[in-house]
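[1] Below: sequence and its predicted model.
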Amino acid sequence: MDSTPTCDDIILYYKKLVIVLDNDKNVYVIVIFFNESAKVTGGCYKIMRIESLSIEIFTIFGKNQFNFSNGLNIVIGENDTGKSHLLRLLYSLIESNNLVAQQKADNNSYLLQKSLPQKLIDIFKPEKLAHLIKNGQNKSHINIDFSEYNIPFNFTQKTKIQVNIDKNKVPARLIKQDSLFIPTKEMLSFYDGFMSLYLTRQLPFDEIYYHLAKTLGLLVLKDISSPEKQILKSLETLLNGKLLLPQNGNKLEISLVAEGMRKIGTLSHLIANGSLNKNTILFWDEPESNLNPKLIRKLAKVLVDLSSIGVQIFINTHSLFLIKEFEILREINTQIKYFSLGIEVENNLRVSQSEDIEGLDDLVILDENLDQSDRFMKKIN
């Protein structure tokens, strides 16, 4: 049974008493109130998804629009085409939204004006916010469109601690949306001591690593809901039935385990401790790194299964093998969308997006794969 129902799971009554009689004839009285967004203030919450993002003059981006799937979003491109920047920007915006939502204040616009630049700095690590504006131009515009509301803002070369935001478009109440970001470097082998070091020392890591370390530090749940439990079982099969974490006071030598298996262990533990569930938005930077083809195939199935139960997923990848696996698994979940990023002649970023891999304008990794095949055939002939 799910521990946290969504608003759609509850019959809503406005300022009414709901009398519940259980099988043992115990009587419970539940009082349900609405806030102005028609969200129940206790016992459930709304789930948001990222519907679209528009970017102007931000890092490598010129003027680009992204329309996302509620399922699996796959970003493809050569190095230095903005793949990681896209995922980091989305995560920064969600975390800024969450920081303000948790405060349950009435001055959301003002709080967002301060939290947005701070999150961008904490995650992108520029010396100053203005360095995130493309090519030293004057102003950057960003608008993220959630399923419940949108947050449009801009900042200039002179912006220091407060961005400009359209106050009329920010709702009176923001909704906290659970999200996770798994970076390229695995953290399972060093997260335990990382948190205190991050808070007290200068480290070459951004806030994403600190967030993940805190999340990995959560203990596993006694029980999890059925769909997540099935996915967890498939991951534990890959791990030979073991979580790669301290158990019964005995610490496994995680550093001696292959890094690819540590990444599988990370995903397994995030599901086991309830951090990754059907309501989560998951970002993963190059999930295929340090995985052999057999594990990539298994990972593709897990990611498709997660998106099938409701997880919105954003990944970037260089792996044609992984992309082919997603296409093979498309019959399980058709909510898959591809985004190809490339650089045009004048260093402008070109974005191609399609629900079908064949619908992309160009696919560099496919071109390189075909070129390699041709060179290999010439070699053996």
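    Perfect, thanks for sending it.
[2] CA atoms for contacts and neighbours, from now on please.
    OK.
[3] Contacts for whichever strand or helix holds residue 301, please.
    Using DSSP states H and E, residue 301 sits within helix 293-308. Contacts to helix 293-308, defined as CA atoms under 8 Å, 6 or more residues apart in numbering, come from residues 71-72, 228, 231, 234-235, 264, 278, 288, 313, 321-322, 325-326, 329, 332-333.
[4] So which bits of it are buried?
    Buried residues in helix 293-308, counted by 16 or more other CA atoms under 10 Å: 295-308.
[5] before we move on, what about stretch 228-245?
    228, 231, 232, 234, 235, 236, 238, 239, 243, 244, 245.
[6] mind checking how far the closest residue to the second one other than its chain neighbours is from residue 235?
    Right, the one you point to is residue 231. Once flanking residues are discounted, residue 231 sits nearest to residue 302: 6.7 Å by CA to CA, 6 or more residues apart in numbering. According to CA to CA, to the nearest Å, residue 302 and residue 235 sit 8 Å apart.
[7] got another, please set it beside the one above:
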Amino acid sequence: MANLFLKFRVYFMYIKAMKIQNFKSFKGALPWFEFTTGINYIVGNNNAGKTTIFKALEFLIHGGNKSEVLCNSCENNEDVMVEVLIDDVSESQEASLKKYNKYINNGELRLKRSSKEETIEQNGKNVTLTIRKIQIWNETKQQYENPTGFDTAIRKLIDISPIYADMHNEDYQDFGTTKITGKIVRAVTQNFQKSDDYLTLKENYQRVFGKEGIQRYLDDTETLLSNLITDQFGNSKVNFSFEFPEVNSLLKQGQINVTENNSTTSLAEKGNGLQRALALALIQVYADMNAKDDNSPYFIDEPEIYLHPLAQDKLLNSFKKLASEGNQIFITTHSPYIIRHFNSKKDSLIIIKMNKNCQKDIQYQNELLFSNPSIGEISYVAFGVPTVDFHQRLFTKIYIHWVMNRDTEVKATIPNFEEEYLKRLTYISSNHPFIERYVNTINPSKKKSVENGGWVPEENHTLPYIIRNEIDHPEVLEQGKNTWNEENLRQSIEDMLQIIKNENIQ
């Protein structure tokens, strides 16, 4: 299995896999999802469940609202569960984390949130595990537990803040410490806290809100409250205090404004296109800042929305930079311009689709035909869209296999051996057992006649050969038009996939 980077303060955790059971549209227990330390591309049709992977991780870390429907297609008594396996976890020496070191087993942590209630013995007491608690696996006792304070600790350690396709405008300008905007502002303003201007601000604040300022007006109120408390509860003194706020608290009050045509308004008042473009631009800026001390994961739902192809390319280049610095990237997408950046050596491809029984099928790149799958193959497997690119790769794969692996004992006796095998993929009339059934369902292909110098019908061509020939040799087309349509292309691809399956072509 591959890995997923998450931040564990200065220590790093890698999510190795995630398991989902009866969550949202995922009915039943699914096999483990596997992730990589590069970019994870998650593709599939609308409503296939791509975004559910993000939602499941959020549910594990942050929990779910009571009114939330956790499973869209389950009975009331079916258990909902999300489980995550994290690998390569270093034991922490920080006081707030050290007490959880005993749960690290050979560098692994297992976390779970489940609707199934279970009572266990923990530290000499009976403890009931519910959906409100994050559970952690105790390898020694072979059980899940919920140690005191663990929920709060894990939320601080794991930062999951997806950028969803349907985010509200306020989400795009959140200056919180875990949000991308807040991270950028803090990264570029660290030195400001040491500046004379900042120190002067702090002194002025203390003067204005201290004894010389606002507290002078509260003296009588403090005395009145103190007397009342003393009369009713004993000798006590009350006073108001206005401490200088932390920088993070000040920064959270910020907002983003946009100026267009000499008019400045809040980003919240702009259209969805500009809001989303800014959110993705923030990621690119953060990538260019080279913030290597932060290895938080990024979850981006359909980044292609509102972006033209060249902008999508630039965005993916920023994602690649973040990934190279240790940041895990998750992307759900329908865009071929996004998918074409997939690198089978570094990245992960997860294809989610519905099978004939309306159940989820999950496929990975190592389950596809080609070790470096093309956009055409991904489009066909994920979306059912037949492409010329995939058709030609299949044709070549079958042809090369037959040339290199079939009838080697007669290779030397047959002149022009490669051409002979090309005919086996070309003509129904050959004796090849897997070709005979593929009858030409469209107009016969054309073959040049030496006698009259023109093109005449040639019978018994296979569908794959006709389409391949017309793609590679457009000069054979009559009036410049293909004799095949998209449905023929789909059938030809299915025919060749069947040949590959029957002959176990690797």
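    Cool, the structure landed. Here the structure is a predicted model, which means the values were calculated and not measured.
[8] okay if I get the buried residues of helix 293-308 of the first structure as CSV plus distance to residue 271 of the first structure?
    Output for these, formatted as CSV (distance: CA to CA, whole Å):
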residue, distance to residue 271 of the first structure
295, 18
296, 19
297, 19
298, 16
299, 14
300, 16
301, 15
302, 12
303, 12
304, 15
305, 13
306, 10
307, 13
308, 15
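[9] Regarding the first structure, what is its longest helix?
    The longest helix of the first structure (DSSP state H) is helix 83-103.
[10] Report all helices and strands that it contacts.
    Contacts defined by 3 or more CA pairs under 8 Å, 6 or more residues apart in numbering; DSSP states H and E place helix 83-103 of the first structure against strand 72-77, helix 108-124, strand 179-182, strand 281-285, strand 312-317.
[11] what span of the first structure lines up against the longest strand along the second structure?
    The strand that spans the most residues within the second structure, counting by DSSP state E, is strand 11-23. Aligned using TM-score structural alignment, strand 11-23 of the second structure spans residues 46-58 in the first structure.
[12] okay, now the aligned partner of residue 184 of the first structure in the second structure: neighbour count?
    Mapped onto the second structure by TM-score structural alignment, residue 184 of the first structure lines up with residue 165. Counted with other CA atoms under 10 Å, the neighbours of residue 165 of the second structure add up to 16.
[13] Doesn't residue 165 of the second structure belong to a strand?
    No - counting by DSSP: H, G, I helix; E, B strand; the rest coil, residue 165 of the second structure is not part of a strand but coil.
[14] Was I right to think it contacts residue 301?
    Yes - assessed by CA atoms under 8 Å, residue 165 of the second structure is found in contact with residue 301 at 5.4 Å.
[15] Against residue 386 of the second structure, how distant is the residue positioned nearest the centre of the second structure?
    In the second structure, the centroid-proximal residue (CA atoms, centre = their mean) is residue 330; its distance is 2.6 Å. Look at residue 330 of the second structure and residue 386 of the second structure: by CA to CA, they are 26 Å apart.
[16] Alignment lookup: residue 307 of the first structure to the second structure.
    So residue 307 of the first structure corresponds to residue 323, using TM-score structural alignment.
[17] what do you get for residue 71 of the first structure?
    Using TM-score structural alignment, residue 71 of the first structure pairs with residue 38 in the second structure.
[18] Any figure for the gap between that match and residue 310 of the second structure?
    From residue 38 of the second structure to residue 310 of the second structure the distance is 22 Å (CA to CA).
[19] can you check residue 225 of the second structure too?
    For residue 225 of the second structure relative to residue 310 of the second structure (CA to CA), the value is 66 Å.
[20] What of residue 480 of the second structure?
    From residue 480 of the second structure over to residue 310 of the second structure (counting by CA to CA), the distance is 32 Å.
[21] Would you reformat the buried residues of stretch 228-245 of the first structure as CSV and include distance to residue 364 of the first structure and secondary structure?
    What follows is these, written out as CSV (distance: CA to CA, whole Å; DSSP: H, G, I helix; E, B strand; the rest coil):
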residue, distance to residue 364 of the first structure, secondary structure
228, 35, helix
231, 32, helix
232, 34, helix
234, 33, helix
235, 31, helix
236, 35, helix
238, 32, helix
239, 34, coil
243, 37, coil
244, 36, coil
245, 39, coil
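[22] and the residue nearest to residue 259 of the first structure when sequence neighbours are not counted, how many neighbours?
    Spatial nearest neighbour of residue 259 of the first structure, chain neighbours left out: residue 290 (6.4 Å); criterion: CA to CA, 6+ apart. By other CA under 10 Å, 18 other residues sit near residue 290 of the first structure.
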